[in-house]
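Asker: Give me coordinates for this.
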Amino acid sequence: MTSSVTSVASTTGERDRFRISFASLSLDEVYNLANDPANGAIVVMSGTVRQQTDGKPVLYLEYQAYEPMALAIFRQIAAEIRQRWMDTNRVIIHHRIGKLEIGEISVLVAVGCPHRAEAFEACRYAIDTLKHNAPIWKKEYWADGSSTWVSIGACEQTNANC
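Answerer: As a prediction, this is how the structure comes out:
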């Protein structure tokens, strides 16, 4: 794990942006990066740290990622989106690492497309695929003093409420 902020443009030019960062994520920044005159819709998904999981109180989360592979997965997701929704203009994926408090944003995904249906579908595809494939792990710290590491991909595979 590194302490640097990583921002990578994809091979589709300057249209897509991917980041893994210790710094707080910005809805405004992600929206502005997804904005394009050809868009008829921008769909943004914001994942936040909630105060409980399965009724068990959470104090905070800690995220770690294997950054080079996670960024490669983000680029792959964008390429797959462009194959399925060919008119997609922008794909933005930012993920936090480090300690996150209740209410903080852990992940932002934005997709800009000419039409809302494809923007919604592509955004959902992006977050679902990220959670399933990206080498990102979170450690949940519970109010009872215990903690548990969870691969965010395991959340999807077990239908857990992660």
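Asker: Could you use CA atoms for every contact and neighbour count after this?
Answerer: Fine.
Asker: Give the buried residues for stretch 49-69.
Answerer: Using 16 or more other Cα atoms under 10 Å as the test for burial, stretch 49-69 gives 49-52, 58-65, 67.
Asker: can you pull the contacts of the closest residue in space to S151 that isn't next to it in sequence?
Answerer: Nearest residue to S151, sequence neighbours excluded (Cα to Cα, 6 or more residues apart in numbering): W137, at 4.4 Å. Residues in contact with W137 (Cα atoms under 8 Å, 6 or more residues apart in numbering) are Y63, Q64, A65, W149, V150, S151, I152.
Asker: Sequence B follows; please return its structure for comparison with A:
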Amino acid sequence: MFSITTQLIDPAPLIAAVESPSSGALVVFEGRVRNHHLGKDVIALNYTSHPTLAQSEGQKLVDETLAKFPDVEAIAATHRTGYLKVGEKAVAIAVSSPHRPAAFAACDYLAAQLKNRLPVWKEEHFADGEVSWTK
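Answerer: The predicted structure is shown next:
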């Protein structure tokens, strides 16, 4: 399960979506806006996407991760778009598996794939007033 949202991210529904009595491991990752980048103070990030394309590609990445890690039982992930202040969650991933190695590995893999391949772009807003686009 993957979704694009403009709302604040609450990981509880993601956790509920992957919970299973056969899973001994449930790993959750939250990617948050940090207050610095390249030695500069950051005040916010503005994420943009084509929602339909990002939704489709995000689901493909979840499916790819499930295929790559066959011991994983379920994955739920979401990425937020819009103007996010420091400390707000930009992405959340929940992964369940019978054992922790597969859950951690799949979560790490998906986080990297979302960062590198999801068609979401970010505009960094710095404390000095500078604005910079990045992938």
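Asker: Got a TM-score for the pair?
Answerer: Superposed pair, TM-score by TM-score structural alignment, normalised by the length of the second structure: 0.94. Supporting alignment: 135 aligned residues with a Cα RMSD of 1.1 Å.
Asker: if we can go back for a sec, need the buried residues of stretch 49-69 of the first structure in a markdown table (columns: distance to A122 of the first structure and secondary structure).
Answerer: Formatted as a markdown table, these follow (distance: Cα to Cα, whole Å; DSSP: H, G, I helix; E, B strand; the rest coil):
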| residue | distance to A122 of the first structure | secondary structure |
| --- | --- | --- |
| V49 | 23 | coil |
| R50 | 24 | coil |
| Q51 | 28 | coil |
| Q52 | 28 | strand |
| V58 | 31 | strand |
| L59 | 32 | strand |
| Y60 | 30 | strand |
| L61 | 27 | strand |
| E62 | 27 | strand |
| Y63 | 25 | strand |
| Q64 | 25 | strand |
| A65 | 23 | strand |
| E67 | 23 | helix |
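Asker: Out of the residues you listed, flag the one nearest to I93 of the first structure.
Answerer: Closest approach to I93 of the first structure among the buried residues of stretch 49-69 of the first structure (Cα to Cα): E67, at 13.0 Å.
Asker: follow-up on the earlier one: and of the buried residues of stretch 49-69 of the first structure, the nearest to E29 of the first structure?
Answerer: V49 (19.6 Å).
Asker: Please determine how far the equivalent of that closest one over in the second structure is located from T134 of the second structure.
Answerer: Aligned against the second structure by TM-score structural alignment, V49 of the first structure finds its counterpart in V33. Distance, V33 of the second structure to T134 of the second structure, by Cα to Cα, to the nearest Å: 14 Å.
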